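>>> For reference, the sequence and a predicted model appear below.
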Amino acid sequence: MVPEQRVKNIVLKGIGVSPGVVIGKAYLFDRRDSQISFYKLGKASLVTKEVKRFRDALRASEAQLREVKRRLSEVAGLEPLHIMDVHIMLLKDRSLVRNVVQRIKEMSVNAEWAVSMTIDKYRELFEKMEDEYLRDRFSDIRYVGQMILRHLAGRRQETISSLGERVIVIASDLSPADTAQMMIDKVLGFATHIGSKTSHTAIVARSIAIPAVVGLEKVTRLVRTNDDIIIDGAAGLVIVNPDPEILHRYEEKKRLYQAAREVSLKYAKFPAVTKDRYKIQIGCNIEFIEEISSAITHGAEGIGLYRTEFIYINREELPTEEDHFINYRRGIGIEGLQWSTIRTFDLGGDKYFSDPKLAKEMNPQMGLRAIRFCLQEVNLFKVQLRAILRASAFGKTRILFPMISGIEEIRAAKRILSEVRDDLRMEGKAVGEDIEIGAMIEVPSAVVIAESLAKEVDFFSIGTNDLIQYVLAIDRINDRVSYLYEPLHPAVLKLIKEVVDVGHRAGIHVAMCGEMAGDPLYAMILLALELDELSMNPLAIPKVKEIIRSATLRDSKKLLKEVMKMSSATEIRELVEKTMREKFPAAFAVNGS
């Protein structure tokens, strides 16, 4: 029999979510469910037995997750175990369990069908959500549903840890639990059909430095186990069965990338000081406490942005003060980090999908969210502030209020914070001294009134992700207009310059914590704007620091002067790209930026 010929040089373009170049054999990790059976239960006694079968599957799923968590906790260097806790919590979610049991009883159907229907309902609900972060949380619910179905069918979940050789994992989707298990030496990288830069999968992949590309629509159809695969995580490319010429080219690129990474990590903890002695602080953006170790390794000097939304997600009940405190305490006063900036709740009421009291908003991104939501739900806000203030006793703490659009909001937030501080002191609880209060500058109105805001706070933190979106009136996740999202748009640069200038005139610290801060392409521009701090994804820190140490403030200011004369974003980008490639050829040749 003639062996089937494999198609050569298939190039797939997706979203690079974790940098690096890997070359290896594919392993198709197929977690798709077989067709869900459907049958009616004739007798009441069968309904009771079916409910018990469902609950047995829940217990078996939880036991398996706890065993995976125990095994992973024994692997040196593996830290993202909170993901297991999320899935265990979902297995106990009263709303999910109640919906499945209700369907079994009221419709007299088998447990598999009831589970499948319930998960489908959640999928419909999550797909309607405007917020990308929230939409991505459905992956956890889908994973838990698949695990329950497998236990109902008497099959344990396939685990990546059982692989016998080093491979590149190909999948329709990889749950956070799957990616956590990739810490073992057998996995080189992964490529998936589903995913985004904000999904748990992407966050965990970056935190444990596994090259990864997501959003590859045809990857599970075109790739088979044992195919030769190249992943370029920086460029977002996957090449299937490359010919010798392409393979040789990427082997060289891999060598250059690894050499550059080794050099970057070697000097990662050195300060970001230009050749003419201008120093800028470098912080990290984190979502999970478990990312801190990686951040320190990659050269973070402090936590520039700790997103606290994860504490609220996938819960039937609101987190307690102690839930908050335990998380914040682990992120404050860490050896090797000089400060910790904790951003208060930055989502809207629409996140509580199990709470019917909170109305669904047509446009939650511009609705009741962030500081607006907190000022309406003061008791919820106070719980978080109490925990932050208690944790602040253990190290230098900054509190950052998001989506400030008016002076009344910052004053109201400060007033509530003062009340909470007084309450804690009356209770005899320790509170940190010299806590700094900051306003996130991400709404155009905040730029306009920056002079007034500067009198109310100790620092600004520019959130470029939303600021650019609002200034240019575009939706970043809408493919039809996302091309208009341009950090180098002259309007964006002028607004950033205005915020920095106003902040410095008022004598306050000005930071930037959006994606723009971590892109090496913009390093000289941000230097020239004289920001005091850049906060970014930990993996971006070594490269940005390296460029800053190789640059001068004088040359950066010359570039900015030319840029500010231009009226076209296209012209600005061309000049900046040309300048950066000329000044840092090795960095940008390896990055592919």
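Thanks, I have it. Numbering: from 1, shown residues only.
>>> going forward, measure contacts between C-alpha atoms and count neighbours the same way
Will do.
>>> any idea how far residue 447 is from residue 459?
14 Å (CA to CA, to the nearest Å).
>>> which of these two has more neighbours?
Taking other CA atoms under 10 Å, residue 459 and residue 447 do not tie; residue 459 has more neighbours (25 against 22).
>>> pretty sure that one contacts residue 507?
No - at 9.0 Å, residue 459 does not count as touching residue 507 under the criterion of CA atoms under 8 Å.
>>> Chain neighbours aside, what residue packs nearest to residue 251?
Distances taken as CA to CA, 6 or more residues apart in numbering place residue 23 nearest to residue 251, at 7.7 Å, with adjacent residues excluded.
>>> Please list all residues in contact with the one you found.
With contacts defined as CA atoms under 8 Å, 6 or more residues apart in numbering, the neighbours of residue 23 are 168, 188, 228-231, 251.
>>> Mind picking the two most distant members of those?
Greatest spatial distance in the contacts of residue 23: 168 and 251, 15.5 Å, computed using CA to CA.
>>> Pick out whichever of these two has more residues nearby.
When neighbours are counted by other CA under 10 Å, residue 168 and residue 251 differ, and residue 168 comes out ahead with 29 against 16.
>>> Give the helix, strand or coil label for that one.
Reducing the assignment to helix, strand or coil with DSSP: H, G, I helix; E, B strand; the rest coil, the entry for residue 168 is strand.
>>> so residue 305 sits in a strand?
Yes - when classified by three-state DSSP, residue 305 is found to be part of a strand.
>>> surely it meets residue 288?
No - between residue 305 and residue 288 no contact is recorded; they are 11.0 Å apart, counting by CA under 8 Å.
>>> Looking at the two, which is more packed in?
residue 305 (25 against 21).
>>> Next up, a structure to set beside the first:
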Amino acid sequence: MNDNLLKQPQRYVLAGTDIAGGPSVAGILVSGVSGPEGFSKEKKFTSTTSGAEEEKYSIETEIALLGDEVRSMAEILNREGFESESKILDTHVLMLEDEGIKSRLMHRIEEYGESAEEAVVCVFGEMKDRLLESDNALIRERSADVEDLMQRLKSRLSGIEQIRELPVPVRNASLVLVFPELFVSNVVEARNAGVAAIIVESGTGFSHAAIMAKAFGIPVLRVNGIEKLYEAMGAIVVVDVENGRLVIHADEDDISSAALASATATDEAYIDSPLNIWLNLVDTDSHPPESLHGDTIAGIGLFRSESLLTERLSGFPSEEEQYAVYLQLCRRWKRYPVTIRMFDIGGDKTVPYFSLGPQDNPFLGLRAHRLYRFHPELFMNQVRAILRAGIECSDLRILFPMIETVEELKYLQELLASAMEEMKQQGTAYRHDVKQGVLIEVPSAVWILKDLLERLDFISVGTNDLLQYHFAVDRGNINVSNYYQPEHPSALRMLKYIADAASESGKQITLCGEIAADPYLVPVLYGMGFRDLSVDFHAVNSVRLSVPEGSSDGLENIAARCVSASSIEEVHAILDESGGSDRLKPLDHSNRGTGFIDPVCGMVVHRQENLYSFTTDRETYFFCSPECLEQFSRKPERYIR
């Protein structure tokens, strides 16, 4: 008996740092890196040692295959409601398709006789180094994306790709994966495999990978010296992110406590909340009503109908094709209110079979309802299909996006009335009592909101575009994305005005966009008067938990203080003082991409058609201006790592 006790592994605890929060979980420790601990096997590729042409062919082939793989992942995430997360993968695809990067890879092979693998390590390594040299913390974080792609390409080109293959005894058990660094591809694979938690040695909560892990609900803990963990592979561990602990060789008490914490978190996800949570959908197949717990949601707050357009290769869908989709939607969500947004194409949503004409700035060009002035038949076909299908649901709501004036609203309402009269004359069955709403996304609509409300049944606030236009900031431009500040007092005052106007009119108001799913800001939104939030499926539980029943006392006062604040720093101080920092740090609402960086000023610049460049024996550098180029050329070693 004593001998057996002596042979039992000893329990010990390592301190860690929260990267992506979540409840305590127990699982089996498994390495996520290559090697025997990773439970991996070899997957052979074509040899790349037969000359420059074969090296170039190999690199082109593997880049294309990896691009297709990442693109497929992005499409799956987008269909499942992870729109922001899918855009992270889109930036990876853009890097793989970048002609400048491909040219540099070919140059390394041709001029230096390097293998495809060596060229990838050199070119992507230099890109990573440049990002790490930036003074901008967000740009430095993007170096992990470059490293991720480099490692995946290197693995494929070396002739061996690691394919995680778990041994039979642990297939049905919870797993805890260990990685030296957290990469986007790791998180996506972990989600697909149902991994309980991830342990890493480096990374922060603002990296793309951490953002994805938070969205997927995968706890991530950073622990120093993970080499110690490789001796414990296969051990039962408890990951306690909230208290920053990793328990190795966990005992029964540890496991029971973790199970209780996890069960409590699950139960709390469905506790009563004064918030009314509406669901955003991009298709009719994902997240059926039976996957929800009781009355978790109030209804469908936003069905993004343009998904019918973006998945097609040619031609707008006919009325009958649209009717079939809307009918499935309304039947599936029969007992819920269903809100269908009219087509919102333009901006960053284009279709390959229709030209929007010359647009130097697509977000200020031909978009959404403006298209109907040229092609009213597109509106008529869609609204007829919606009205016919709407008979099948309890409450049909049509949402007009991007309305900027009362005149434009009147025009659309006239088209709607015309479609209804036409169907009446034809004897076509349709929904007569459809509710009409506007998506408030343009600042001009805010200042005529009371006039709009007189003609509407409800409104929805599209904060992504509204705040982007409010700050005159393109969130996709990394040089200015830090100016996109949803918690800035000027933004909060505008939102408060909208909430008050809706309340005075007695009209229902819903808020959607990234900040609707930000637990750091949701209590403030509630305090300002927003009781209805429309979010993607994965955010439903965390949003409900951000304002549980009985916790709303004092939120109006906190919101009033934030609205009256004179700076964003003051808002942060108010929220931290009120416990906001205990709930969650502000979400990263900044740009998701990367680019070529001017080594002098740190600005992201274009490579194509850039007149200001400097070529060394290692690489070509690009600049924003002749001044930065001249400063670099005088002393390159000062800026080259």
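Nice, I can see it. Quick caveat: nothing in here was measured; it's all calculated off a predicted structure.
>>> TM-score of the superposition?
Once superposed, chain against chain, the TM-score is 0.60 (TM-score structural alignment, normalised by the length of the first structure); 467 aligned residues with a CA RMSD of 5.8 Å.
>>> re earlier: how far is the helix or strand containing the residue nearest to residue 251 of the first structure from where the chain is centred?
Applying DSSP states H and E as the criterion places residue 23 of the first structure in strand 21-28. Strand 21-28 of the first structure has its C-alpha centroid displaced from the chain centroid by 24 Å (CA atoms, centre = their mean, to the nearest Å).
>>> what does stretch 565-576 of the first structure give?
Relative to the mean C-alpha coordinate of its chain, stretch 565-576 of the first structure is positioned 30 Å out (CA atoms, centre = their mean).
>>> returning to that earlier point: let me have the contacts of residue 23 of the first structure in TSV, extended by secondary structure.
Formatted as TSV, the entries for the contacts of residue 23 of the first structure read as follows, by three-state DSSP:
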residue	secondary structure
168	strand
188	strand
228	strand
229	strand
230	strand
231	strand
251	helix
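>>> out of those, which one sits closest to residue 322 of the first structure?
Within the contacts of residue 23 of the first structure, proximity to residue 322 of the first structure (CA to CA) peaks at residue 188, which comes in at 38.4 Å.
>>> give the contact list for the closest one.
Listed by CA under 8 Å, 6+ apart, the contact set of residue 188 of the first structure reads 22-24, 166-169, 210-211.
>>> change it to 6 Å
Contact criterion CA atoms under 6 Å, 6 or more residues apart in numbering gives 167-168 as the residues in contact with residue 188 of the first structure.
>>> what do you get for residue 119 of the second structure?
Contacts of residue 119 of the second structure (CA under 6 Å, 6+ apart): 105, 108.
>>> Check residue 223 of the first structure too.
Residue 223 of the first structure makes contact with no residue, according to CA under 6 Å, 6+ apart.
>>> Kindly recompute the last result at 8 Å.
Counting by CA under 8 Å, 6+ apart, residue 223 of the first structure makes contact with 26, 28, 170, 240.
>>> Between all of these, which two are separated the most?
Distances among the contacts of residue 223 of the first structure were taken as CA to CA; the most separated pair is 28 and 240, at 12.8 Å.
>>> Roughly how far does residue 279 of the second structure sit from residue 556 of the second structure?
25 Å.
>>> More neighbours: these two, which one.
The residue with more neighbours, out of residue 279 of the second structure and residue 556 and counting by other CA under 10 Å, is residue 279; that gives 25 against 17.
>>> coming back round to it: run through the neighbouring helices and strands of the following helix or strand past the strand holding residue 23 of the first structure.
Note on strand 21-28 of the first structure: by DSSP H and E, the next helix or strand toward the C-terminus is helix 44-73. Where contact means 3 or more CA pairs under 8 Å, 6 or more residues apart in numbering; DSSP states H and E, helix 44-73 of the first structure is packed against helix 82-91, helix 94-107, helix 111-127, helix 138-152.
>>> what about these, which gets the closest to residue 571 of the first structure?
In terms of CA to CA, the element of those nearest to residue 571 of the first structure is helix 111-127, at 37.5 Å.
>>> Which parts of the stretch 151-300 of the first structure are strands?
Taking DSSP state E, counting those that start in this stretch as the test, the strands found in the stretch 151-300 of the first structure are 167-171, 187-192, 212-214, 228-232, 237-240, 272-273, 279-286.
>>> Mind checking what secondary structure the residue most central in space within the second structure has?
The structure's the second structure has its C-alpha centroid closest to residue 84; by CA atoms, centre = their mean the separation is 2.1 Å. In three-state terms, and counting by three-state DSSP, residue 84 of the second structure is helix.
>>> dump the residue contacts of it.
Applying CA under 8 Å, 6+ apart, no residues contact residue 84 of the second structure.
>>> Quickly note the distance from it to residue 340 of the second structure.
Going from residue 84 of the second structure to residue 340 of the second structure by CA to CA gives 20 Å.
>>> Report the buried residues of the helix or strand residue 561 of the second structure falls within.
With the criterion set as DSSP H and E, the secondary-structure element containing residue 561 of the second structure is helix 555-564. For helix 555-564 of the second structure, the neighbour count (16 or more other CA atoms under 10 Å) marks 555-556, 558-563 as buried.
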